[in-house]
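1. I'll drop the sequence and a predicted model, then ask my questions.
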Amino acid sequence: MTLASRFTEIADLADDVPALRDIRHHIHQHPELAYEELQTAALVAEKLEQWGWQVTRGVGETGVVGTLKVGEGTRSIGLRADMDALPIVEQTGKPYASATHGKMHACGHDGHTTMLLGAARHLARTRRFSGTVHLYFQPAEEYGVPSGAQKMIADGLFDRFPCDSVFGVHNHPGMPPGTFLFRKGAFMAAGDKVTITIEGVGGHAARPHLTVDPVVVASSVVMALQTIVARNVDPSQPAVVTVGSMHAGTANNVISNSAKLELSVRSFSEDVRALLKRRIAELVQAQVASYGATAVVAYEEGYPVVVNTDAETEFATQVARELVGEENVLANADILMGSEDFAFMLHERPGSFLRIGNGAGEDGCMVHNPHYDFNDANLPIGAAYWTRLVEKFLAQ
């Protein structure tokens, strides 16, 4: 059999499913938040070493990189999986539910890590490629700035473990398992955080005329913010301004001195991003001034737009077509307003970020939900996909 005469199929991973399921359930049961992924990183490193990979620990604090070189090929590829969990109380009722109250894998990173480990095991076993594979097991995708991708890059990720192209995946509730979603160009939004602190004059609830009520001011600001996307942004340009948090006061008979708003801001172009930043600051200051209050607006630019390069996305799409069939591949999926720190890696190297269905209907619970669970049906599919992607990318 020549190197390129056969590429991995899903059935080739059938015997690995019980072991992969056990790994995924173990990670799920022991969730760790951003930059705390010590047990998860140790498990990943142990498995990689057991299978013959060269392992580097502590990349970007708790990140792990596995390297495998086969043959004389000069090309290299990077595959990334995230490892961190979220501060959510799990309510799935699963036998492998989180054993740590207040922490759970509510975004499927346990599944992402396990799929890549499955590929690592199969690649080491079959070695049907010629070149170098780097597996980037990344911490702190959920953290915000500085994220795990940023810290790994700052720690010399692409200098120490270079690749010609880099690829990543995220599960996608709402689509059946084994469905792959791709999009060339901008795929996921930039995500920024805004904190607005409003200072008024507190006092007795029975004498509001002697106060500057920050609750009233904050309420006015919330309503006014709704006009930015509706009346300032070109309707053909995607944008979202969401007030996700509003806090003021501790008692019903006390008007507090201050109120605090926290916003999530999403956009798909640098021009719109700059417009949103400017208009939020202008509108907030105008609103609070009209009430005699003051405000401090802290605008934190977060993850940039996820922009997939055309050639790598076309290649990744074709691999999926061969693996699961044309009918299970969306080559031009809708843009997503969620954000993803894999965008930082795509700023450094050409590549593509793809999605894999996690379940539809009642089985398609949204991520960041206490009832969410990664779909184990994807474990052999994702592992086979990563393996086949490497085999074709590094084929002689």
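-> Yep, it's here. Residues are numbered from 1 along each chain as shown.
2. C-alpha only now, for contacts and for neighbours.
-> OK.
3. check which residues of the helix or strand that contains Thr114 are buried.
-> Assessed by DSSP states H and E, Thr114 sits inside helix 109-126. Within helix 109-126, the residues that count as buried by 16 or more other CA atoms under 10 Å are 109-124.
4. list the buried residues in stretch 385-395.
-> Tyr385, Trp386, Thr387, Arg388, Leu389, Val390, Glu391, Lys392, Phe393, Leu394, Ala395.
5. A helix includes the second one, no?
-> Yes: with DSSP: H, G, I helix; E, B strand; the rest coil as the criterion, Trp386 is part of a helix.
6. show me where the stretch 201-350 of the chain has its strands.
-> 203-204, 239-248, 254-255, 258-267, 294-303, 306-308, 329-330 (DSSP state E, counting those that start in this stretch).
7. the fifth one - contacts with which helices or strands?
-> Spelled out, that is strand 294-303. Applying 3 or more CA pairs under 8 Å, 6 or more residues apart in numbering; DSSP states H and E, one finds that strand 294-303 makes contact with strand 190-199, helix 270-290.
8. which of those sits most buried?
-> strand 190-199 (a mean of 22; mean count of other CA atoms under 10 Å).
9. give me the nearest residue to Gly63, chain neighbours excluded.
-> Excluding the flanking residues, the one nearest Gly63 by CA to CA, 6 or more residues apart in numbering is Gln138, at 4.9 Å.
10. isn't that neighbour up against Gly66?
-> No: look at Gln138 against Gly66 with CA atoms under 8 Å: they stay out of range, at 11.4 Å.
11. take this one as well and set it beside the first:
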Amino acid sequence: MENDTAATLGSLSSHQGLSDPQHSDVVPLSAATLDELAEKLAAAATVVGIGESTRASRETFGVRDQLFRRLVRRHGFRALAVQDGAGVAAGLDRYVREGEGSAESALDGAWRPWRTAEMAAALEWIRAFNREHPDDPVRIFGVKPAQAQAEDYDAVLDHVRGSAPERLAEVASHLEVIRTAHHTDEHVQRARGMHPGRPFADHARDALALVRSLPDADDADHAGGILARMRLIVDFHERSVAGRGNYAGDAAVWADALGDAQRRAGLRVVYWDGIAHTSAAETVLGLAPERGPQPSVGSLLRRRYGARYVSVAIGFHHGDLGVVTVPEPAGELIDAMLGEVDLPAHWLDLRRDAVRRRWDGPAKARVISGVYDASRDAAEHMAVASLADAFDVLIHIRRVSPVRGLP
């Protein structure tokens, strides 16, 4: 890939004065630049996938949030799709449409990367918008099927406590250790050296067998019953990254869920996820190159929607993410090439013919996952055969700081 930044300065916008009263002080792009970007994204899009290379940066989240707000306010987008279970997303949707509880309480059962002050503020903005537009609200839905939640573990243990208290300790020995995955993913526990050892899916299956053996198991086997909850727990752990043994996710399931929800509601959708999921082309993960190219949610959406699926990647050069300090990227990464522009932030429209000719080709973009290790930074990436096929727009931020986690 030719690295000729000077020739593409016509498509790059730099940091300017911030004039939008809704604009966060950590968003390193001006309000005018964000306006321009949102207009370009919305021009012909039904679904806009906005991916981040990390879920732990205030700046990358802030840019994504500000683009979303503009797509809603000025361009008629009325749905937000997130990587989480249908049950969690339904709770978020109830909050933003009906004001049920608070943003923080709505996020209680959400996937850990969503449980931040920044995400709570985004939900509060959507709730405020919906109060002003009760007949034209923004909806939220999840791309994953319904998943086990903390209350499912509690319900199973309460049932055993009441029906077979002599088996409670045995069932609890399996469930208490694996419910920690709802706070810190099992594969992250392994990477951090805090995993207890035995696969969580094995514990879940053993707990299911114990519950099935209880005298009243047949009575508990109905929708919402104890066996149904236990099967949900088993499914959660079997379909996790650790349970599957790979990071690919269920791209086809997630893409179908998003596409079906969009079609039923007839709404324009913004999809928030990591860049390996929002990429409009198949990806190869640097930590698992032996698996070869894998379909992404975005690649399947591109097949379904064509140019009406627009893919945006927000990356960064270096910075402190709180849990880890990320160094300057290796020279072969697109993040390093974009970092040659000495600006707080800039963007690149790969749909412009001249820009595509200069920047397209095989590329590697850094991905900061929950198992990121700075000592192997060069391997922490996703690779694509064509940068311009994978992303329509690249946004690059020079330095980042950490998001603020909720208690």
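-> Received the coordinates, thanks. Please read these numbers as outputs of a predicted model, since none were measured by experiment.
12. TM-score for this pair?
-> The TM-score (TM-score structural alignment, normalised by the length of the first structure) is 0.33; 208 aligned residues with a CA RMSD of 6.7 Å.
13. related to what we said a few turns ago, can you pull the contacts of the residue nearest to Gly63 of the first structure?
-> Residues in contact with Gln138 of the first structure, defined by CA atoms under 8 Å, 6 or more residues apart in numbering, are Thr62, Gly63, Val64, Arg80, Ala81, Asp82, Met83, Gly148, Ala149, Met152.
14. from the residues you listed, pick the one nearest Arg273 of the first structure.
-> Checking the contacts of Gln138 of the first structure against Arg273 of the first structure with CA to CA, the nearest one is Ala149 at 21.4 Å.
15. so where does that closest one fall, helix or strand?
-> Assigned by DSSP H and E, Ala149 of the first structure falls in helix 148-154.
16. buried stuff in that helix?
-> Result for helix 148-154 of the first structure [16+ other CA under 10 Å]: buried residues Gly148, Ala149, Gln150, Lys151, Met152, Ile153.
17. and the residue nearest to Gly63 of the first structure, how close does it get to Val65 of the first structure?
-> 8 Å (CA to CA, to the nearest Å).
18. for Ala281 of the first structure, same thing?
-> Taking CA to CA as the measure, Ala281 of the first structure falls 41 Å from Val65 of the first structure.
19. please apply the same query to Glu262 of the first structure.
-> From Glu262 of the first structure over to Val65 of the first structure the distance is 35 Å, taken as CA to CA.
20. likewise for Val284 of the first structure?
-> With distances taken as CA to CA, Val284 of the first structure is found 45 Å from Val65 of the first structure.
21. could you do Phe158 of the first structure as well?
-> Taking CA to CA as the measure, Phe158 of the first structure falls 11 Å from Val65 of the first structure.
22. so between those two, which is more surrounded?
-> The neighbour count for Phe158 of the first structure versus Val65, taken as other CA atoms under 10 Å, is higher for Val65 (26 against 18).
23. which element is that one on?
-> Here Val65 of the first structure sits within strand 63-70, counting by DSSP H and E.
24. could you do Leu92 of the second structure as well?
-> Assigned by DSSP H and E, Leu92 of the second structure belongs to helix 86-98.
25. what comes up buried for that helix?
-> Buried residues in helix 86-98 of the second structure, defined by neighbour count with 16+ other CA under 10 Å: Ala86, Gly87, Val88, Ala89, Ala90, Gly91, Leu92, Asp93, Arg94, Tyr95, Val96, Arg97.
26. quick one: the strands of the stretch 201-350 of the first structure as CSV, columns for distance to Ser165 of the first structure too.
-> Listed next are those as CSV, based on distance: least, CA to CA, whole Å:
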stretch, distance to Ser165 of the first structure
strand 203-204, 60
strand 239-248, 29
strand 254-255, 56
strand 258-267, 26
strand 294-303, 20
strand 306-308, 11
strand 329-330, 21
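27. which of those is buried the deepest?
-> Of those, strand 306-308 is the most buried (mean count of other CA under 10 Å), at a mean of 25.
28. counting contacts, what elements does that strand pack onto?
-> Short answer (3+ CA pairs under 8 Å, 6+ apart): strand 306-308 of the first structure packs on strand 185-188, helix 342-348, strand 351-359.
29. for the last one, name the packing helices and strands.
-> Packing contacts for strand 351-359 of the first structure, counted by 3+ CA pairs under 8 Å, 6+ apart, involve strand 165-173, strand 180-181, strand 306-308, helix 310-324.
30. next, the buried residues of the last one.
-> In this case it means helix 310-324 of the first structure. Of all the residues in helix 310-324 of the first structure, those buried under the rule 16+ other CA under 10 Å are Glu312, Thr313, Glu314, Ala316, Thr317, Gln318, Val319, Ala320, Arg321, Leu323, Val324.
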